[in-house]
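Student: Coordinates only, no sequence provided:
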């Protein structure tokens, strides 16, 4: 019976342990936190977006950080397999907008509890409050691990699933990068993804907490469009967040890491309307509120908090009577409504990111088995690997697919 040690009890680690145990291995999970699945508990705002119901090629396209690396592992254990897996554990699922798959209960706790119960059924030992210091090798092969207290766990294979460097309070503190690096692995530069953006514009503080739906965000760098998303966003005291912002943040962080790049976010508040139709809509409102001041004539068109920033962007005074607005001023208002611009100066810290960009280089990992090409018997899965995707269940799917591959092949490989 093979002895397998899994380092980390997140989604990838628990899936790897389950698959290894189902294949007859004796498995031990070492988890530094007090409970397994800490980061899973906060995914999907506590609802756990376990996967996406799109077809596999579409999922891979939405894993913009080395998605093609997952071709083999995801086809071996795809999104339908994930759904069947959880439904088999008594966690029924549902599909919501954007093909996002959630447990019917809307409780991440149910997902974690189901995996932990399956681990117990299989006789997997879960040792919490146990932080691993380094991976041991013998004759060039992985032979076990040493904990920070000096305890040694011998193994025929080690699966490293300690996560990235985001949300360190859940246990993802970047430890895995150092362990892998010590064995000769290259670590792709680490930076935040799925993270809020920081704006220099003071007015965002006045509109903090305001959510917008059905808007189009365009990220521009030095005046050139580099990303565009349609959907929801929200203003905060430091800048912007929400689904479309998080999805564009990976691109933003890439350019922000370079010197002397001017990054800005353009918000089209009325993307469903052409300039002509929006102008016609404004004229109707002006006719309705012709005896009012401009600032009071936009209440049907905009949330109250945004009227000031939009008028400032259009260089229009809120107290100017509507009947005095010129055609040229009205056109400036149309432009401001469809190109409300913020200067982006940074991202929130990596500790606040949902996902880490970077990690163990995929060039040094067998994409079919997840085994290290440098150290036989060492496997990787999850966010410690240089793989990351958009919001929508793609990152958890990647973790489950990699974990399943590592858990299967660590037993099947000689």
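Tutor: Received the coordinates, thanks. All of these numbers come straight from a predicted model, not from anything done at the bench. Numbers count the residues shown, from 1 in each chain.
Student: going forward, measure contacts between C-alpha atoms and count neighbours the same way
Tutor: Will do.
Student: contacting residues around the host helix or strand of residue 29?
Tutor: Following DSSP states H and E, one finds residue 29 within strand 26-30. Strand 26-30 has contacts (CA atoms under 8 Å, 6 or more residues apart in numbering) with 1-9, 13-14, 17, 20-21, 123-128, 130-132.
Student: Report the buried members of the residues you listed.
Tutor: Listed as buried from those are 2-9, 13-14, 17, 20-21, 123-124, 126-128, 130-132; burial here means 16 or more other CA atoms under 10 Å.
Student: Among these, which lie within helices?
Tutor: Among these, the residues falling in helices (DSSP state H) are 13, 14, 17, 20, 21.
Student: In a markdown table: those, plus distance to residue 63.
Tutor: Putting these into a markdown table (distance: CA to CA, whole Å) gives the following:
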| residue | distance to residue 63 |
| --- | --- |
| 13 | 20 |
| 14 | 21 |
| 17 | 24 |
| 20 | 26 |
| 21 | 29 |
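Student: just checking, next helix/strand downstream of the strand holding residue 29?
Tutor: strand 51-52.
Student: Mind listing what's buried along whichever helix or strand comes after that next one?
Tutor: Note on strand 51-52: by DSSP H and E, the next helix or strand toward the C-terminus is helix 56-61. Under the neighbour-count criterion of 16+ other CA under 10 Å, helix 56-61 has 56, 59, 60 buried.
Student: And here is the other one:
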């Protein structure tokens, strides 16, 4: 049996420690924070979207790139395995819309508690406030150097330090530094699943307004469509956020410097322009003597009406029976194509995950061991693996972490 040192007490690290301890190894888990699972604690808005209860094909369809690399990891530890493991520790789970799995209590702290309990029960030695500065390895074993000067020696080391997203949780790119020192290739990193900054000032005026069942279409400077989906979004003081926007960022975050992207929000995707025009005419007919700004109250959220009126360039106090066909056409076009010019993302501070990382070409997919450095394993977000929202990113962490630990004897 081996002495295994796991660096990082997040999802991938705790799962790696559990997998290694199950095999009878002696396991030391080093966490730089004063508690485990700081990032798990804030996932799913504090509820922890543990995984997604769908088949492997659906998981792979929601992984942005390098999904084939995960075949062994997913076959070794599936979404069913993590659900069963959490429940065996006493935390019941439930399935919600989109097959998203959450703890029944809606408390992410329960998931952290379950993992901590499992580690304690199988003898994992957890050491908090351990800031690792370097990892050295050769054929004889590994040395993990710490900031406090108290180094650790072992046979194997699993690096689960996360990416760069939410640096306040301790994800500050340490694993990239360790890997680069070992000769690994680091694919360029970008914040992903992250809100967009928008140039239009009216976003700030619409701050707090949530839209449901709208379509967001994003085009580049040549008019090519890069993203188009229906769903929910939110206006903020800096721009736009919400599920639609976070998903869009997964496709666009690594090309924002190459293109000038413009988003178009279709506020009435169920109606084409002709149908929308008829709907507007009906509203006008129902309030034929009303001012224009009062005649579209049923059509749009109240907060949005002044913005739409300005963009359509129609006098808000004009009587509806005086509105020209051309003005009505402008109104339809704005409602179907509300423009938002993207100036960038909110960065790693607000990104759910990191796109990019350690090249998977240099990692053995059957064990997660480095092909470059003996006795070193990399798992979770530190690798060049990222997925959409819905529990897929945590499943990557669970599966790669468990496979690495389970591969060590």
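Tutor: On my side now, so go ahead. Here the structure is a predicted model, which means the values were calculated and not measured.
Student: if we can go back for a sec, which among the ones in helices among the buried ones among the contacts of strand 26-30 of structure 1 gets closest to residue 221 of structure 1?
Tutor: Nearest to residue 221 of structure 1, judged by CA to CA, of these is residue 13 at 38.2 Å.
Student: mind listing what that closest one touches?
Tutor: By CA under 8 Å, 6+ apart, the neighbours of residue 13 of structure 1 are 6, 7, 29, 159, 160, 161, 162, 381, 382, 403.
Student: Relative to residue 301 of structure 1, which of the buried residues of helix 56-61 of structure 1 is nearest.
Tutor: Among the buried residues of helix 56-61 of structure 1, and counting by CA to CA, the member closest to residue 301 of structure 1 is residue 59, at 36.4 Å.
Student: What separation is there between that closest one and residue 280 of structure 1?
Tutor: From residue 59 of structure 1 over to residue 280 of structure 1 the distance is 40 Å, taken as CA to CA, to the nearest Å.
Student: Residue 378 of structure 1 too?
Tutor: According to CA to CA, residue 378 of structure 1 and residue 280 of structure 1 sit 64 Å apart.
Student: and if you look at residue 405 of structure 1?
Tutor: Applying CA to CA to residue 405 of structure 1 and residue 280 of structure 1 gives a distance of 57 Å.
Student: what's the closest non-adjacent residue to residue 344 of structure 1?
Tutor: Ranked by CA to CA, 6 or more residues apart in numbering and with sequence neighbours excluded, the top spatial neighbour of residue 344 of structure 1 is residue 199, at 4.4 Å.
Student: Quick one: map residue 266 of structure 1 onto structure 2.
Tutor: Residue 266 of structure 1 maps onto residue 264 in structure 2, with residues paired by TM-score structural alignment.
Student: correct me, but its match touches residue 338?
Tutor: Yes: between residue 264 of structure 2 and residue 338 there is a contact under CA atoms under 8 Å: 5.2 Å.
Student: Those two: which has the busier surroundings?
Tutor: Per other CA atoms under 10 Å, whichever of residue 264 of structure 2 and residue 338 has more neighbours is residue 264, with 20 against 16.
Student: Of the buried ones among the contacts of strand 26-30 of structure 1, which belong to strands?
Tutor: Within those, residues falling in strands by DSSP state E are 3, 4, 5, 6, 7, 126, 127, 132.
Student: As CSV, those with distance to residue 362 of structure 1 would be great.
Tutor: CSV is the format used below for these (distance: CA to CA, whole Å):
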residue, distance to residue 362 of structure 1
3, 25
4, 22
5, 21
6, 19
7, 19
126, 28
127, 29
132, 23
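Student: Going by distance to residue 370 of structure 1, which of those wins?
Tutor: For these, the nearest to residue 370 of structure 1 is residue 6 (13.2 Å; CA to CA).
Student: Wait, the closest one touches residue 159, no?
Tutor: Yes: using CA under 8 Å, residue 6 of structure 1 is in contact with residue 159, at 4.7 Å.
Student: Show me whatever sits in contact with both of those two.
Tutor: 13, 16.
Student: Residue 233 of structure 2: which element?
Tutor: Using DSSP H and E, residue 233 of structure 2 maps to strand 225-235.
Student: Can you tell me which helices and strands that strand packs against?
Tutor: Applying 3 or more CA pairs under 8 Å, 6 or more residues apart in numbering; DSSP states H and E, we find strand 225-235 of structure 2 packed against strand 210-219, strand 239-241, helix 243-252.
Student: The second one vs structure 1 - mean distance after superposition?
Tutor: When you say that, I think you mean strand 239-241 of structure 2. Here the mean offset of strand 239-241 of structure 2 against structure 1 after fitting is 0.3 Å, by mean CA distance after the TM-score superposition for structure 1.
Student: what residues does that strand touch?
Tutor: With contact meaning CA under 8 Å, 6+ apart, strand 239-241 of structure 2 is reached by 194, 195, 196, 197, 198, 199, 200, 203, 204, 233, 234, 235.
Student: residue contacts, the first one?
Tutor: Spelled out, it's residue 194 of structure 2. With CA under 8 Å, 6+ apart, residue 194 of structure 2 has these contacts: 241, 245, 246, 249, 250, 345, 346, 347, 348, 350, 351, 352.
Student: CSV for those residues, including neighbour count and distance to residue 282 of structure 2?
Tutor: Below are the contacts of residue 194 of structure 2 laid out as CSV (neighbours: other CA atoms under 10 Å; distance: CA to CA, whole Å):
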residue, neighbour count, distance to residue 282 of structure 2
241, 23, 33
245, 21, 33
246, 23, 36
249, 25, 38
250, 23, 40
345, 25, 40
346, 17, 42
347, 21, 45
348, 22, 47
350, 16, 43
351, 22, 44
352, 24, 44
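Student: among those, which two are most distant?
Tutor: 245 and 348 (15.4 Å).
Student: What segments of structure 2 are helices?
Tutor: Under DSSP H, structure 2 gives helices at 11-22, 38-42, 56-61, 71-76, 79-88, 108-121, 174-181, 202-205, 243-252, 273-286, 292-295, 305-312, 325-336, 392-406.
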